[in-house]
Every structure is written in structure tokens, then in C-alpha cells.
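# structure for the following, please:
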Amino acid sequence: MLLYNVTLIIEDAAAERWLEWMQEVHIPKVMATGKFVSNRLLKVLDSPNEGVTFCAQYIAENIGEYQEYQERFAPALQAELNEAFENQFVAFRTLMEYID
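All right, here's what the predicted structure looks like:
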């Protein structure tokens, strides 16, 4: 099992709109790809950064599912994010493997 984590720091003024967009638009689209078995959205409470920090996490059963998501779906979904919140956020993505 793999955990795909997207950490995003968004400007305070856009945080509420972004959160609503994530819950109503983006996460449902990501899950509709069928490449992830579950997801969660977290808010970082002790972030040292300006703005509001969130983590969107998606669980993939194997590397093939993740790679197919990255090749077939991620570019368009990331473009939608960039268009909707241009110059209002920074994001970084990590892929982690469950040990247990």
C-alpha cells in the first residue's frame, strides 16, 4: 500500500474557498479515477509557514495504480488547481510506502 500525500500551503484569504473546492470538486474527481481506495484531508495545526497548511492524502493499493494516476489524470487535475488558485498556494507531493 502506498500513501500519496499532497501538502499545500494556501493564503489565508483563499483558505475557506480552497477547502470547499477540495471537498466538493477536487477530491471527488481524484477518487473517481478509481486509482485510490481511500482519502483524507487534514489541516496542519502547528505549521511554521504563513498561510494555512493542509495535507490531502490518498491510498493506492500498488505502484501501478499510482503511476497510472500520475500519467493519465494528475496533469489535468493539477492544472485545474493552478487555474482556480493561481499564485495563492505552494504545494509539494510525496509518495510513501506503508511498512506494516
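
# from here on, just use CA atoms for contacts and neighbour counts.
Fine.

# what residues sit buried inside stretch 19-38?
L19, M22, H26, I27, V30, K35, F36 (16 or more other Cα atoms under 10 Å).

# let's have these in TSV, adding distance to A76 and secondary structure.
Listed next are the buried residues of stretch 19-38 as TSV, based on distance: Cα to Cα, whole Å; DSSP: H, G, I helix; E, B strand; the rest coil:
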residue	distance to A76	secondary structure
L19	19	helix
M22	15	helix
H26	11	helix
I27	13	helix
V30	11	helix
K35	15	coil
F36	17	coil
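
# next, the second sequence, to be compared with the first:
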Amino acid sequence: MILYNVTVNIDQSVEDEWIKFMRETHIPEVMATGLFKENKFFRLMHEAEDGGVNYSVQYFAEDMDKIKEYQEKHARQLQDKHQLKFRDRYVIFRSLLEQL
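Predicted coordinates for the structure are as follows:
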């Protein structure tokens, strides 16, 4: 199992709008690719030094082939849509973790 973790620091001024977008649009679109088995959405419990709020969106895939397919065929379009809506109001960090 591979975890594709997306950590986002979102500006508080758009936090509610961003959560709605993630729940109603972005996460469902990522899951609609059929490449992930499940997802989880968390708010980090510590405060960010810059006044933003940190979230972790986790997508679980069976193997690296599914991750590569997502990155090659879907990621850019979905990331661009997010960028257009929340330009300059977030910082994002992506990581891949392998379950042992």
C-alpha cells in the first residue's frame, strides 16, 4: 500500500471555502480517477507560525503503478484547478510513503 500525502498550509481567510472545495470538488475528482482505494482528510492540531492552518489529505493506492498513472494522467489538471482557485493563499508539500 502506498500513501500519497498532500500537506497544505491554507490562509485562514479562505479556509472555509477551501475545505468546501476539497470535500465537494477536489477529493471526489481525485477519487473518480479510480486509482486510489480510499482517502482521509485531517486538520493538523498544531498552529502554524505564519497564521495559516495545516491540513493533510491522504490518498491510498495499491502500488506505485497507480501513483505513477495518477501523476502522468491526472495530477497536473487537478493541481492547476486548485491553483487557479486559491492562488497565493496556500503552500503545499507532497510525499509518498510505503506501508511496511
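
# can you calculate the TM-score here?
Overlay of the two chains. TM-score (TM-score structural alignment, normalised by the length of structure 1): 0.96; 99 aligned residues with a Cα RMSD of 0.7 Å.

# a markdown table for the buried residues of stretch 19-38 of structure 1, including distance to A60 of structure 1?
Converted to a markdown table, those look like this (distance: Cα to Cα, whole Å):
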| residue | distance to A60 of structure 1 |
| --- | --- |
| L19 | 23 |
| M22 | 19 |
| H26 | 17 |
| I27 | 14 |
| V30 | 12 |
| K35 | 6 |
| F36 | 5 |
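
# and those, which is closest to F73 of structure 1?
Set against F73 of structure 1, the nearest of the buried residues of stretch 19-38 of structure 1 by Cα to Cα is V30 (8.0 Å).

# show me what the closest one lines up with in structure 2.
By TM-score structural alignment, V30 of structure 1 lines up with V30 in structure 2.

# re the thing from before, please identify which pair of the buried residues of stretch 19-38 of structure 1 lies farthest apart.
Largest pairwise distance in the buried residues of stretch 19-38 of structure 1, by Cα to Cα, is 22.1 Å, between L19 and K35.

# if we can go back for a sec, could you measure from the match of V30 of structure 1 over to L44 of structure 2?
Distance of V30 of structure 2 to L44 of structure 2, given as Cα to Cα, to the nearest Å: 21 Å.

# what's the answer for Q83 of structure 2, then?
21 Å.

# now swap in H74 of structure 2 and tell me
For H74 of structure 2, the distance to L44 of structure 2 equals 26 Å [Cα to Cα].

# again with T33 of structure 2
From T33 of structure 2 to L44 of structure 2 the distance is 26 Å (Cα to Cα).
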